[in-house]
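*Asks:* What follows is a predicted protein model with its sequence.
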Amino acid sequence: MDASIRAYAAGDQAAVAEICVAALDIEGPGDAAIFLAVLGRRSGTWHVAVVDEVVVGVAIGSTSTAPAGLIGHVELLAVAPSFQGNGIGRLLLRSLENAHRDAGCVQVRVQGNPPSYAWPGIDTRYTVAICLVEREGYERFNDARDMDVPLSPAVVDTAADEARLAAAGIVVRRLEASDEPSIRPWLDTWGGSWRGEVLLTLESAPVGCHVALTSEGEWLGFAAHGVNHPRIFGPMGTAEASRRHGIGAVLLKRCLADQLAAGLPVSEIGWVGPHRFYARALGARFSRIFWLYRKAL
């Protein structure tokens, strides 16, 4: 089968969305549109595979900076099921590798590139993609785990806990645009991509982030949702000295209350760190597991 690789064009969106629905574990065209919009927030390399003028596959890449140098990311790789097994995925993957090599990248990672990313890595149920990257010399170096929480009014109730925090002089509220100048340096102390992810919530209405602070304005904690998909919760952080107050659980439940009000039956906690906390606080259970891969260039 003769396939060619070319740059993505605006007219390819419908075909690419259809490929994502058919090849990946997403819920339908609406979910695919969200998926692609997230990736479109950042400039990057978008390639499609074409057979007889029909788009049959897509690969999307981006770059980030690490101490070792420039890192290339493979953020999406999907081939229409009826065209899988014909080497099209390999052509797409190698096209991204070549683009990253030309850009000066020292490594390629099959890994999400926060603050905007559709998936952390390869869903372990996407077997053909795992087989492909391993055959192409990628090594698995980490995993990312998501947890699901069924939503109900009882799960998200915080009235008593918020009254307790108020009595201790701790204010809990929704993040506001006017908070950005003061919260930005505090978020920087957390490192990684959390500042960017939290600030993205200011683009939504209502703002998808809840915060805790003292009456004097000292930041104590934050929790965000909907950064990259309406059903995803995270990130969340509480200042270490304040964790004994149960601030994190309150902020978490306020986010889940937003998701419940939006009609979502389940919240998905993305790229989970302290899984015992979520299991204990909410009865959360592991759902999707993603494997992260890398390869030197």
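*Replies:* Here it is on my side, so go on.

*Asks:* C-alpha from now on. contacts and neighbour counts both.
*Replies:* Noted.

*Asks:* Show the residue spans covered by the strands in this protein.
*Replies:* Taking DSSP state E as the test, the strands found in the chain are 4-7, 45-51, 54-66, 69-79, 107-110, 122-123, 139-150, 170-174, 209-214, 219-225, 232-238, 266-269, 285-296.

*Asks:* would CSV of those strands with mean neighbour count and distance to I247 be doable?
*Replies:* Shown next, in CSV, are these (neighbours: other C-alpha atoms under 10 Å; distance: least, C-alpha to C-alpha, whole Å):
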stretch, mean neighbour count, distance to I247
strand 4-7, 15, 47
strand 45-51, 20, 41
strand 54-66, 21, 32
strand 69-79, 24, 34
strand 107-110, 23, 34
strand 122-123, 23, 32
strand 139-150, 18, 19
strand 170-174, 20, 9
strand 209-214, 23, 7
strand 219-225, 25, 7
strand 232-238, 23, 7
strand 266-269, 22, 17
strand 285-296, 18, 22
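
*Asks:* I'd like to know how many residues surround the residue nearest to G28 when sequence neighbours are not counted.
*Replies:* Among residues not flanking G28 along the chain, V21 sits closest, at 5.6 Å (C-alpha to C-alpha, 6 or more residues apart in numbering). Counted by other C-alpha atoms under 10 Å, the residues lying close to V21 total 19.

*Asks:* correct me, but G69 touches C105?
*Replies:* Yes: the criterion here is C-alpha atoms under 8 Å, and G69 meets it with C105 at 6.9 Å.

*Asks:* How much space separates the residue nearest the centre of the chain from S193?
*Replies:* Against the mean C-alpha coordinate of the chain, by C-alpha atoms, centre = their mean, the closest residue is Y117 at 4.4 Å. As judged by C-alpha to C-alpha, to the nearest Å, Y117 and S193 stand 11 Å apart.

*Asks:* now swap in L96 and tell me
*Replies:* Taking C-alpha to C-alpha, one finds L96 at 23 Å from S193.

*Asks:* A281 too?
*Replies:* Here A281 is placed at a distance of 25 Å from S193 (C-alpha to C-alpha).

*Asks:* Repeat that for I71.
*Replies:* Distance, I71 to S193, using C-alpha to C-alpha: 15 Å.

*Asks:* I figured the residue nearest to the centre of the chain was touching V227, is that so?
*Replies:* No: the criterion here is C-alpha under 8 Å, and Y117 misses it with V227 at 9.2 Å.

*Asks:* and the comparison structure, right after this:
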Amino acid sequence: MRIEPLTPDLVPEITRVAKHAFEFDEIDEALIREKTVGAEDFDPELGVVVKVEDRVVGFAQGAVGVGDDDRGIGYVRLLAVSPAWRRRKAGTLLLFTLENQLRARNCHTISIMDCPQNYFQPGLDFRYTEGVCFLLRHGYRMVHENHNMRCDIEVGQWPDLEAEIKRLSAEGFEVRRAQFADEPHICEFLQAHWPAWVAEVKRALRRDPPGVHLAWHNGKVVAFAAYQGNNASLSWFGPMGTDPEVRKKGLGAILLRLCLKDLAHQGWRHAIIPWVGPISFYARTCGAWLDRCFWVYRKDFSTKPLEWKLAEAALAGQSDPVNKLLRAFSFDPMTRKESELVNK
């Protein structure tokens, strides 16, 4: 068993692993590429695979928080191990590799999957029982939960949408699809209200046609809704937001429905509304229902739990971060210390 870098040529293999590991998720090669080697923040030292006799049996991708509210937080964006290789050190080797690399980048906290700038899901689906047990074994604790909603969509929905847009026009609001030239105005609006969403909305804006709808007032963007800026191969809606000064006018509902109609025109019959805040708004506006629950697990390295003290002892005296882990976890038979680390 050995650790190697996650390189572009391995995407088909890690997609195969992900399909077996994430039975509750829709997985395709485009999505896995987007989360790993195709990510704008891809760091080669934070993408790793574990191989057994040249066969990939697991992989992991990490990221570093870039926003003002998550500086010092490192993320495990994805970690997957083939079912046949669970509880055989593969997952532990991947996790400790990422932890070591993220700590070297001054991350004091490691969070599982809820990476704002590019996420697969906003946490670990609570039904992945083996994953929950794995994280608890390695000192992670649940800090909160996030939810996805889902709604049915069809091309002919909301026939009065154009009339609603005309009503808003009479009140001085222009509602239209974004153009690429609107990017500076969109970014200015996002930086003022939701800076963590800038990268995702930029990706949606680059779609053809752009996956962003806007509301303007007095020459400024005052509301937006976007889709497929994240998980672009899925029917992924969001994010969206309205300037607090112009809420309660129906802008958000109209922009949401315009985006959902776009997804319906792509051939989708349902839309995923992830990482939901206003549950009642979506239930009322598009008939969405709560669909999935995700638990966010974190580990604080400002204190040292027992398993990390054991890991540091096992890794002492080695210079290269990856080789540290290889040497620490490739003993055969297992040493007592290695057994404690894996089976605790």
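*Replies:* Noted; the coordinates are in hand. Nothing here was measured: the structure is a model prediction, and the numbers come from that model.

*Asks:* coming back round to it: looking at L96 and S193 of the first structure, which one has more neighbours?
*Replies:* Neighbour tally, L96 of the first structure and S193, criterion other C-alpha under 10 Å: the higher count belongs to L96, 23 against 15.

*Asks:* and the residue mapped onto that one from the second structure, what is it in contact with?
*Replies:* Under the alignment (TM-score structural alignment), L96 of the first structure maps onto L98 of the second structure. The contact partners of L98 of the second structure, taken as C-alpha atoms under 8 Å, 6 or more residues apart in numbering, are 46, 60-62, 76.

*Asks:* Repeat the analysis, applying 10 Å as the threshold.
*Replies:* Applying C-alpha atoms under 10 Å, 6 or more residues apart in numbering to L98 of the second structure gives the contacts 45-48, 60-63, 74-76, 79, 92, 104, 110, 321-322.

*Asks:* do L93 of the first structure as well
*Replies:* Contact analysis of L93 of the first structure by C-alpha under 10 Å, 6+ apart lists 47, 58-61, 74, 76-78, 132-133, 136.

*Asks:* what does A223 of the first structure give?
*Replies:* 174-175, 198, 208-212, 233-238, 247-255.

*Asks:* rerun that using 8 Å as the cut-off
*Replies:* Contacts of A223 of the first structure (C-alpha under 8 Å, 6+ apart): 209-211, 234-237, 248, 251-252, 255.

*Asks:* Adding distance to P153 of the first structure, write those out as TSV.
*Replies:* Below are those laid out as TSV (distance: C-alpha to C-alpha, whole Å):
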residue	distance to P153 of the first structure
C209	19
H210	18
V211	21
G234	20
P235	22
M236	21
G237	24
G248	18
L251	15
L252	14
C255	12
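
*Asks:* quick one: which of the residues you listed is nearest to A33 of the first structure?
*Replies:* The nearest member of these to A33 of the first structure, counting by C-alpha to C-alpha, is G234 at 20.8 Å.

*Asks:* Quick check: the aligned residue in the second structure for that closest one vs P274 of the second structure, distance?
*Replies:* Aligned by TM-score structural alignment, G234 of the first structure pairs with G238 of the second structure. When distance is defined by C-alpha to C-alpha, G238 of the second structure is 7 Å away from P274 of the second structure.

*Asks:* Over to V49 of the second structure?
*Replies:* V49 of the second structure is 28 Å from P274 of the second structure, by C-alpha to C-alpha.

*Asks:* Over to D68 of the second structure?
*Replies:* From D68 of the second structure over to P274 of the second structure (counting by C-alpha to C-alpha), the distance is 22 Å.

*Asks:* that older thread, okay, the strands of the first structure in TSV with distance to L39 of the first structure next?
*Replies:* Converted to TSV, those look like this (distance: least, C-alpha to C-alpha, whole Å):
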stretch	distance to L39 of the first structure
strand 4-7	15
strand 45-51	10
strand 54-66	8
strand 69-79	8
strand 107-110	14
strand 122-123	15
strand 139-150	19
strand 170-174	26
strand 209-214	21
strand 219-225	17
strand 232-238	15
strand 266-269	19
strand 285-296	18
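
*Asks:* so which of those strands comes closest to D25 of the first structure?
*Replies:* Taking the strands of the first structure one by one with C-alpha to C-alpha, strand 122-123 is closest: 8.2 Å.

*Asks:* ok, average deviation of that closest one from the second structure?
*Replies:* Per the superposition on the second structure, strand 122-123 of the first structure and its aligned residues are separated by 1.3 Å on average (mean C-alpha distance after the TM-score superposition for the first structure).

*Asks:* Contacts only, for the residue of the second structure most remote from its centre.
*Replies:* Within the second structure, the residue lying farthest from the chain centre (C-alpha atoms, centre = their mean) is A170, at 39.4 Å. Residues near A170 of the second structure by C-alpha under 8 Å, 6+ apart: none.

*Asks:* That one corresponds to which position in the first structure?
*Replies:* Using TM-score structural alignment, the equivalent of A170 of the second structure in the first structure is A167.

*Asks:* measure that match to L252 of the first structure for me?
*Replies:* Applying C-alpha to C-alpha, the value for A167 of the first structure to L252 of the first structure is 20 Å.

*Asks:* Check A177 of the first structure too.
*Replies:* Applying C-alpha to C-alpha, the value for A177 of the first structure to L252 of the first structure is 20 Å.

*Asks:* what about those two, which has more around it?
*Replies:* L252 (27 against 12).

*Asks:* how about that one, what's its partner in the second structure?
*Replies:* Using TM-score structural alignment, L252 of the first structure pairs with L256 in the second structure.

*Asks:* Equivalent analysis for Y8 of the first structure, please.
*Replies:* Residue pairing (TM-score structural alignment): Y8 of the first structure is matched to L6 of the second structure.

*Asks:* okay, now the nearest residue to L260 of the first structure once chain neighbours are set aside: neighbour count?
*Replies:* Once flanking residues are discounted, L260 of the first structure sits nearest to L151: 6.1 Å by C-alpha to C-alpha, 6+ apart. By the measure other C-alpha under 10 Å, the count of residues near L151 of the first structure is 20.

*Asks:* Surely L151 of the first structure and E268 touch.
*Replies:* No: using C-alpha under 8 Å, L151 of the first structure is not in contact with E268; the gap is 10.2 Å.

*Asks:* ok, now which ones touch V222 of the second structure?
*Replies:* Taking C-alpha under 8 Å, 6+ apart, one finds 189, 214-216, 242-243, 246 in contact with V222 of the second structure.

*Asks:* closest to E145 of the second structure among the residues you listed?
*Replies:* T242 (24.2 Å).
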